[in-house]
Each structure stands twice: as C-alpha cells, then as structure tokens.
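>>> no sequence for this one, just the structure:
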C-alpha cells in the first residue's frame, strides 16, 4: 500500500519529488512534502478514486493524513 501511495504522490501530484526522496514517515504538510490545501484536496480525490473509498468529512483531519503510514491506515479503515 505504501508503494502505491508513493507512486500516486510522485506521478499524479505537483510535489516535484522523486520516489526515493520520501518515505511513509515523511510528513505530508509543513516540514515534509509541504502539501497545500489544493494539492491535499487533489490527493484525497485521487485516494478515493484509486482505492474506491469515500472519506467522511470528519475523517479528513491532520492526524489521519499526517504521513503515508497514517493515510494507509485510514484507507484500510474505510475499506472495511
């Protein structure tokens, strides 16, 4: 799952990073990938489409999307 998430970030989002420049613990915001609200919205939509999940509004929190490890956990939770 982490590899698939990294591929999405590198190939589909405007983050100007290569696959090897970050890992599952790299923060998606501020000191990490520095996603802004537009890129984050695109990311959420990509996740929903790619993994066939729908996130509830209250699950779109900083904690749930802090890094790819957390993102994989929230996808697993919504896939069940």
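Here it is on my side, so go on. If you're wondering where the values come from, they're calculated on a predicted model, not measured in any experiment.
>>> CA only for contacts and neighbour counts going forward, please
OK.
>>> just checking, what packs against the lengthiest helix in the chain?
Ranked by residue count, the top helix of the chain under DSSP state H comes out as helix 37-51. For helix 37-51, not one helix or strand is in contact under the criterion 3 or more Cα pairs under 8 Å, 6 or more residues apart in numbering; DSSP states H and E.
>>> Second structure follows, compare the two:
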C-alpha cells in the first residue's frame, strides 16, 4: 500500500500546486483539511477530479467525500477498495 500512498502524495502535490511541499513532507495520517494541510472546498473538487481521471472513481455523495479525504491513508484505502 505504501506505493499507492507515495503515488497519491505526488499527485496531490501536483494537482493542488503545493510547490512548497515534497512527498516526504506529507505524513500518511496528517489531516488534509482543517488543522492539517489546510485544504479548502476548491481543493476537494480538484481531488474529486483527480480520483476520477487517475483511478476511475466517481464520488457523488459529499458525506462520503469527507471520509475519503480525511488523510492520504483514507484516500489510499478508498482507492484500493473501489478501483476499476
């Protein structure tokens, strides 16, 4: 699973233009929103697009999105469970 989390970290950094961060700066369990990385609702939309384009996963329920985007690890777990 660590290969997927490393890949996800790189995609998040690229997708959201987080140029001041490296893959090593992101912990698998750091919250992506709020006190963690501090992402916002626009970032969430970009992550939804990334899931669709990169992994063929569509999120339609906002409540589901909150759970999925808690941390890099929760995203990786969701992708593993739902990847096409």
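Received, thanks. Just so it is clear, the structure is predicted and the values come from calculations on it, not from any experiment.
>>> before we move on, the earlier item: against structure 2, where does the longest helix of structure 1 fall?
Under TM-score structural alignment, helix 37-51 of structure 1 corresponds to residues 41-55 of structure 2.
>>> just stretch 20-28 of structure 1 next, same as before
Stretch 20-28 of structure 1 corresponds to residues 24-32 of structure 2 when matched by TM-score structural alignment.
>>> Just give me how far the matching stretch sits from the chain centre.
10 Å (Cα atoms, centre = their mean, to the nearest Å).
>>> How about the equivalent of residue 73 of structure 2 over in structure 1, nearest residue that isn't a chain neighbour?
Under the alignment (TM-score structural alignment), residue 73 of structure 2 maps onto residue 69 of structure 1. For residue 69 of structure 1, ignoring the flanking residues on the chain, the nearest one in space by Cα to Cα, 6 or more residues apart in numbering is residue 24 at 5.0 Å.
>>> burial of the one you found, as a residue count?
Residues near residue 24 of structure 1, counting by other Cα atoms under 10 Å, number 17.
>>> Cool, thanks, signing off.
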